[in-house]
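Trainee: quick check, what structure comes out for this input:
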Amino acid sequence: MGDAARRLSALAERALGAPLPVRIRAWDGSECGPPGTPLLVVRRRRALRRLLWKPGELGLARAWVAGDLDVEGDLYEALELLAGHLWERGEDTGRPAGGALLAALRDPTLRATGTALLRLARPWPPPPPPREEARPAGGPLHTVRRDKQAISHHYDVGNAFYEHVLGPSMVYSCAYWAPDSTLERAQEAKLDLVCRKLALTPGQRLLDVGCGWGSMPLHAAREHGVSVVGVTLSEEQAVYARKRVAEAGLTDRVEIRVQDYREVHDGPFDAVSSIGMAEHVGSARYAEYARELHALLRPGGRLLNHQIARRPLKDEAHYRVDPFIDRYVFPDGELAPVGRTVTQLEEAGFEVRDVESLREHYALTLRRWVANLEAHWDEAVRLTSAGRARVWRLYMAACALSFERNRIGVNQVLAVRTPPSGASGLPLRTRDWR
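Mentor: Below you'll find the predicted structure:
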């Protein structure tokens, strides 16, 4: 047995100024590090080449997706122990460029002295990036064409894969939990919470922006008697949603379109729901998004905007999109603080009437999705690829911890296109929808 693990641990300790908090197993079978901790497995020497070639989260992500790096043991515990060393967020700067260990790889002084790592890595160029990495077309961000490509990368990976991860509800946003809920009941409770906040009544028209696999349109039409237009940019989602609508006998009340929200011109609607879609809009287009939805509502109509938020930064110019998320999960996606979202909705003409945080609910939801994926791992790999399944497992587990630690949040913002008379139509006790 070789000594690669010992040499890697020694270099990590030199970079961190403290021992690495997990045990390492290297490609030569050697192990080193504190017993009883999760095992960081460096399966192939090329993992080091990826990190040296792209020091930071991108090199780390490529090694993980390719299977060059892995974790044995509790993934959540490993992520907690390694977070500050590998991808510390930097709440004051917003820079997702990596923690102490990855920053050390950029340090020319340390690299010059780290001859052991260089010999271990044999730093010729690494293999090409994993095929799961997104490469959106050039040009300006968030054009209709580029947004469709980004959405396709994330969602058009096979509906059967998402069935295994999301479960029968096929809802890809945080559920609304009670102590004894199942995932399916909690997702139904979330959909009904949205409908009640929108005060849907029979005969009204609802626009569901980013309708996914059709769960919100189906629930609103079946349980509240409304007519629904659901729009998505994903061809696969639309096919699946239309099939569900037909099976439910609701084709007279639910229409599913492959359409960008900017291309909807048959308003006005009585209500608009946007659940987990606004993260794709981008800061450069958010004001347009808010204006478009405002224009699509009748006076007195309501918007329910359900959106993930990040913590505000001391200097917003420092905000950078997470490289792993951008390349492998949500290309071109961006998060904004909830205060900015509220401000932009107000600037578009909305009256914001209620903001509710569901942060802990998303952590619970993500842990259930991870458990679903792990329980159906072999089938998920068969349906997509090992790399794609690894992306989703790491992404969802890391996000669960981020919600639990208040690094990110999720909020439902209820806003009204209040008419000149000032009659919002809301009850005096706003949260009577509970």
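
Trainee: from here on, just use CA atoms for contacts and neighbour counts.
Mentor: OK.

Trainee: other residues contacting stretch 297-310?
Mentor: 194, 197-198, 267-279, 293, 335-338, 407-419, 423-425 (CA atoms under 8 Å, 6 or more residues apart in numbering).

Trainee: which residues in the stretch 1-150 of the chain form strands?
Mentor: Ranges of strands within the stretch 1-150 of the chain are 23-25, 31-32, 39-42, 69-72, based on DSSP state E, counting those that start in this stretch.

Trainee: assumed residue 370 was part of a helix.
Mentor: Yes - applying DSSP: H, G, I helix; E, B strand; the rest coil, one finds residue 370 inside a helix.

Trainee: ok, now which ones touch it?
Mentor: 165, 393, 396-397 are the contacts of residue 370 under CA under 8 Å, 6+ apart.

Trainee: who wins on neighbours among these?
Mentor: residue 165 (24 neighbours; other CA atoms under 10 Å).

Trainee: my guess is that residue contacts residue 372. True?
Mentor: Yes - using CA atoms under 8 Å, residue 165 is in contact with residue 372, at 5.2 Å.

Trainee: before we move on, the earlier item: buried deepest among the strands of the stretch 1-150 of the chain, which one?
Mentor: strand 23-25 (a mean of 24; mean count of other CA atoms under 10 Å).

Trainee: ok, residues contacting it?
Mentor: 5, 9, 31-35, 37-43.

Trainee: change it to 6 Å
Mentor: 5, 31-34, 39-41 (CA atoms under 6 Å, 6 or more residues apart in numbering).

Trainee: here is the second sequence; please produce its structure so I can put it next to the first one:
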Amino acid sequence: MRDAARQLQSVAEELWGTGLPLRLRAWDGSEAGPPGGPVLVVRNRRALRRLLFKPGELGLARAWVAGDLEVEGDLYAALTLLSGLIWERGEDTGGSRSLGAALREPGVRAAVRRLVALARPLLPPAPPAEERRRPGLLHRHTRRSDRQAIGHHYDVGNDFYALVLGPSMVYSCAYWGGPEDTLEAAQRDKLELVCRKLGLRPGMRLLDVGCGWGSMAIHAAREHGVRVVGVTLSAEQAAFARKRVADAGLTDRVEIRVQDYRDVADGPFDAISSIGMAEHVGAARYLEYARTLHGLLAPGGRLLNHQIARPPQHDEDAYQVDAFIDAYVFPGGELAPVGTTTGLLEEAGFEVRDLESLREHYALTLRGWVANLEREWRRARALTTPGRARVWRLYMAASALAFESGQLGVNQVLAVRAADGGGSGLPLRTRDWR
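Mentor: As a prediction, this is how the structure comes out:
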């Protein structure tokens, strides 16, 4: 008799404290739960063992990455329905408790025993190969640990990123006029927005911190006539960016380095762009980051800091890390409220002059990347590993929902290093930028 799905439904509802929100299919082919909509597929008993040995988000992530869990149908709808079961970071989940919290409660021992019986043989599965293996070290944000973290995330393969990001090769929030825009046009408009905020003019010198595959450097040099130094810790990114610079005929104006921003010693620069890089800096190093960039700017120079933010939480001193993101996506990444970021920039000597939230823009961007990935799914799996492709699909889809719901934000902060006498060099009507 095939009834694993019914047994799982019963256990899940007792643990979760409410009805199962989507249909469930088990390894024996049985199904249970409400019809219609997406289906959560539990492919084998190993998925249950992963949850028992690592209750919560990390166990679920391991089961997803290994292919033990799958979603048939709309992934966004499934993640929305399962949000209370998955997330453990204090979001509003409608009063339901996460699976990790439920498994640790003393009043559900009978349900846990039934889950153990379903999961047998009870042996701890090895984590998927895509999981990073050096916990703790990457949170120190030394030069060595930051290189390791960047390598884990960005040295996945340039062809894979080209498939996901599209021709722009920009891995940060685009700037949309509307949902009808193309991803390529929205990324071009974002680069132009940054250049306008920085007031770039021919002959100026720009430092692009975390230059990625060179898109900002190329745009600034080609469209605004500036000289650019771009720095990245990823050797694969740098090689790709240098080829793009050469193909664009800009080698006399753009230099791409594999270099830590803390080791840049040839300032001053007239402007600095930091787009989607500061999330890697770490809370303990953020003031150092801000002071370093302040020291590299000429008096009157501008910094454009484009960075993901999280809402303030009750215990701002607590170390905040997302288990799935830390293990599989951005090792050592830390998010801070935008107020914390602007305060540290000011402490470093900057004058913060403008802040623009692009939260909804990032949701549209992520949905565009997911669409690219799903459209070329078989090729994406071949370009990296099946597990890595699954990591990227899950994290981008979940992140899109987080930006849409306000659980995450992203902001462009324009700051200046005041000139002698306190002049900012900005127009009286700031949004004219120049």
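
Trainee: hmm, back to that, which ChimeraX command selects the buried ones in the contacts of stretch 297-310 of structure 1?
Mentor: Buried residues within those, by 16 or more other CA atoms under 10 Å, are selected in ChimeraX with:
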select :194,197,198,268,269,270,271,272,273,274,275,276,277,278,279,293,335,336,337,338,408,409,410,411,412,413,414,415,416,417,418,424
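
Trainee: looking at the contacts of stretch 297-310 of structure 1, which are in helices?
Mentor: 194, 197, 293, 338 (DSSP state H).

Trainee: what residue of structure 1 takes the place of residue 89 of structure 2?
Mentor: Aligning on TM-score structural alignment places residue 89 of structure 2 opposite residue 89 in structure 1.

Trainee: okay, now that match: neighbour count?
Mentor: There are 17 residues near residue 89 of structure 1, going by other CA under 10 Å.

Trainee: what is the neighbour count of the residue lying closest to residue 139 of structure 2 once chain neighbours are set aside?
Mentor: Spatial nearest neighbour of residue 139 of structure 2, excluding adjacent residues (CA to CA, 6 or more residues apart in numbering): residue 332 at 4.6 Å. Residue 332 of structure 2 has 26 neighbours, counted by other CA under 10 Å.

Trainee: before we move on, the earlier item: distance to residue 54 of structure 1 added to the ones in helices among the contacts of stretch 297-310 of structure 1, as JSON lines?
Mentor: Formatted as JSON lines, these follow (distance: CA to CA, whole Å):
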{"residue": "194", "distance to residue 54 of structure 1": "43"}
{"residue": "197", "distance to residue 54 of structure 1": "46"}
{"residue": "293", "distance to residue 54 of structure 1": "41"}
{"residue": "338", "distance to residue 54 of structure 1": "32"}
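
Trainee: between the residues you listed, which is nearest residue 106 of structure 1?
Mentor: residue 338 (33.8 Å; CA to CA).

Trainee: residues contacting the closest one?
Mentor: Contacts of residue 338 of structure 1 (CA under 6 Å, 6+ apart): residue 309.

Trainee: which residue is the nearest non-sequential neighbour of residue 424 of structure 1?
Mentor: Per CA to CA, 6+ apart, closest to residue 424 of structure 1 is residue 418, 5.2 Å.

Trainee: if I look at that neighbour, how far off is residue 348 of structure 1?
Mentor: As judged by CA to CA, to the nearest Å, residue 418 of structure 1 and residue 348 of structure 1 stand 12 Å apart.

Trainee: all strands for the stretch 201-350 of structure 1, in order.
Mentor: 205-209, 227-232, 254-258, 269-275, 297-310.

Trainee: and of those, who's closest to residue 154 of structure 1?
Mentor: Using CA to CA, the strands of the stretch 201-350 of structure 1 put strand 227-232 closest to residue 154 of structure 1, at 12.5 Å.

Trainee: how about that closest one: buried residues?
Mentor: Buried, per 16+ other CA under 10 Å, within strand 227-232 of structure 1: 227-232.

Trainee: now do the strand or helix carrying residue 387 of structure 1 against strand 297-310, angle only.
Mentor: Taking DSSP states H and E as the criterion, residue 387 of structure 1 maps to helix 386-404. In terms of direction (axes from the mean of the first three to the mean of the last three CA atoms, to 10 degrees), helix 386-404 of structure 1 departs from strand 297-310 by 100 degrees.
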